[in-house]
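Q: sequence unavailable; structure follows:
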């Protein structure tokens, strides 16, 4: 009768699930922290870039010149009294001004294309859109420090070194915004 309780205990222990070992629960590199966001860390990872570029420039040139030359002479011989006067003068005044203002605000996802020896990321990406026959291209290339990537894996374009931002459009709207052939010829000749 003593063997019956021992057999029951042995069967009960065999029916219990096997214990889990700690090294099976945690695998390094694949256990995300519960309090932080995932951020780009290797080639192929994506980063969201908020592009906000604003620039304005004004150039003004003003020039004026004035020149005056007077030449005067008198001749008095006998009964002849003659006088002469010559006055030459001229002036020029010119003014030119050019103003330019641009603003671009958009969001684009780019991928890490390389990791530099100092740990910086080379990122690049492009976004092509076709809306109502108007094709728009947004491209970005530059160098990112990993510590500049914020929460949500987002970085501002102002924090990208050596940034090359391309924004171009082709289509009906772009064509109609350009001057016509005659205006371009006059502008080339300095007449318009």
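A: Nice, I can see it. Everything quoted here is computed from the prediction, not taken from an experiment.
Q: drop to CA atoms for contacts and neighbour counts, all remaining ones
A: Noted.
Q: just the endpoints, please. Distance across stretch 108-127?
A: Using CA to CA, to the nearest Å, the gap from the first to the last residue of stretch 108-127 comes to 7 Å.
Q: and it, how far out from the chain middle?
A: For stretch 108-127, the gap between its own C-alpha mean and the chain's C-alpha mean amounts to 14 Å (CA atoms, centre = their mean, to the nearest Å).
Q: please identify the buried residues of that stretch?
A: Of the residues in stretch 108-127, those buried by neighbour count under the rule 16 or more other CA atoms under 10 Å are 108-115, 120-126.
Q: stretch 46-58 now?
A: Within stretch 46-58, the residues that qualify as buried are 46-51, counting by 16+ other CA under 10 Å.
Q: report the buried residues of stretch 127-146.
A: For stretch 127-146, by 16+ other CA under 10 Å, it's 135-136, 138-144.
Q: got a list of contacts for it?
A: When contacts are taken as CA atoms under 8 Å, 6 or more residues apart in numbering, the neighbours of stretch 127-146 outside the stretch itself are 40-41, 108, 110, 119-126, 159-174.
Q: give the next helix or strand downstream of the helix or strand residue 66 falls within.
A: Under the assignment given by DSSP states H and E, the secondary-structure element containing residue 66 is strand 46-77. Toward the C-terminus, strand 46-77 is succeeded by strand 80-115 as the next helix or strand (DSSP H and E).
Q: got another, please set it beside the one above:
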């Protein structure tokens, strides 16, 4: 095998490894199923009792039961109203001064003759420090998403999950959501605010040209990962 061919193969392998290391997909926030599994079809047993309503048949609700979601597969609309504001200011100032001195104005005759003005001394010191810092973050996320009940907890709370995908020309956007809600927080219009969802996970990402222009080049990202500076 020629050396040139060998070096070309080595360079190609290094480039492929660098490309694979650089293109690391973002970590997913919403995990788990995004919709309820379809129920196993059940053939309702026909009871010859002359009643129009037969319990157990899909789509039938008791006469005095509301339509509030409570079973796996029911849908709930989430009103996303996420807004966070955080600010922090820090200011520190310290100042310290110290003085020390010794002076012999007159020396008694009973003391040694070398103990006099030549032993006078004075020391002064000061220390001052000042520091300031500030930080601020504002986030706003609004929208709506209809989710599906994917589980019912023993205490009656509902586990929700859902997604929405929108494709426009050569780009696409998708919204993922999961969380746990109390059925009593669902309004009459079958909606619940995202601020009343426990363990809420909201993920909004895009694919396409708009996402690619925001991504650092793979070679630049590779050297950034190995750079010690």
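A: Structure received. What you see is a predicted model, and the numbers here were worked out from it, not measured in a lab.
Q: TM between them?
A: The TM-score (TM-score structural alignment, normalised by the length of structure 1) is 0.63; 162 aligned residues with a CA RMSD of 4.1 Å.
Q: could you tell me which of the buried residues of stretch 127-146 of structure 1 belong to strands?
A: Mapping these onto strands (DSSP state E) picks out 135-136, 138-144.
Q: looking at those residues, spot the one nearest residue 21 of structure 1.
A: When these are compared for distance to residue 21 of structure 1, the smallest value, 40.5 Å, is given by residue 144; criterion: CA to CA.
Q: translate that closest one into the numbering of structure 2.
A: Taking TM-score structural alignment, residue 144 of structure 1 has residue 181 as its aligned residue in structure 2.
Q: again with residue 99 of structure 1
A: Taking TM-score structural alignment, the alignment pairs residue 99 of structure 1 with residue 136 from structure 2.
Q: which residue, other than its chain neighbours, is closest to that match?
A: With CA to CA, 6 or more residues apart in numbering as the criterion, residue 136 of structure 2 has its nearest non-adjacent residue at 4.3 Å, and that residue is residue 87.
Q: neighbours of the equivalent of residue 66 of structure 1 over in structure 2, how many?
A: Alignment of residue 66 of structure 1 against structure 2 is given by TM-score structural alignment, with residue 95 as its counterpart. Residue 95 of structure 2 has 9 neighbours, counted by other CA atoms under 10 Å.
Q: and the residue nearest to residue 95 of structure 2 when sequence neighbours are not counted, how far from residue 178 of structure 2?
A: Using CA to CA, 6+ apart and skipping the chain neighbours, the partner closest in space to residue 95 of structure 2 is residue 128 (4.4 Å). From residue 128 of structure 2 across to residue 178 of structure 2, the span is 53 Å (CA to CA).
Q: go on, residue 224 of structure 2?
A: According to CA to CA, residue 224 of structure 2 stands 34 Å off from residue 178 of structure 2.
Q: check contacts around residue 210 of structure 2.
A: Contacts of residue 210 of structure 2 were listed using CA under 8 Å, 6+ apart, and they are residue 171.
Q: could you tell me where the longest helix belonging to structure 2 falls in structure 1?
A: For structure 2, the helix that runs over the most residues, judged by DSSP state H, is helix 3-22. Counterpart in structure 1 of helix 3-22 of structure 2, with TM-score structural alignment as the criterion, is absent.
Q: elements contacting that helix?
A: helix 218-226 (3 or more CA pairs under 8 Å, 6 or more residues apart in numbering; DSSP states H and E).
Q: so which bits of the helix it packs on are buried?
A: Burial within helix 218-226 of structure 2, assessed by neighbour count using 16+ other CA under 10 Å, is assigned to 218, 221-222.
Q: now stretch 141-149 of structure 2, how far from the chain's geometric center?
A: Stretch 141-149 of structure 2 has its average C-alpha position 18 Å from the chain's average C-alpha position, going by CA atoms, centre = their mean.
Q: with stretch 22-32 of structure 1 instead?
A: With CA atoms, centre = their mean, you get 40 Å for stretch 22-32 of structure 1.
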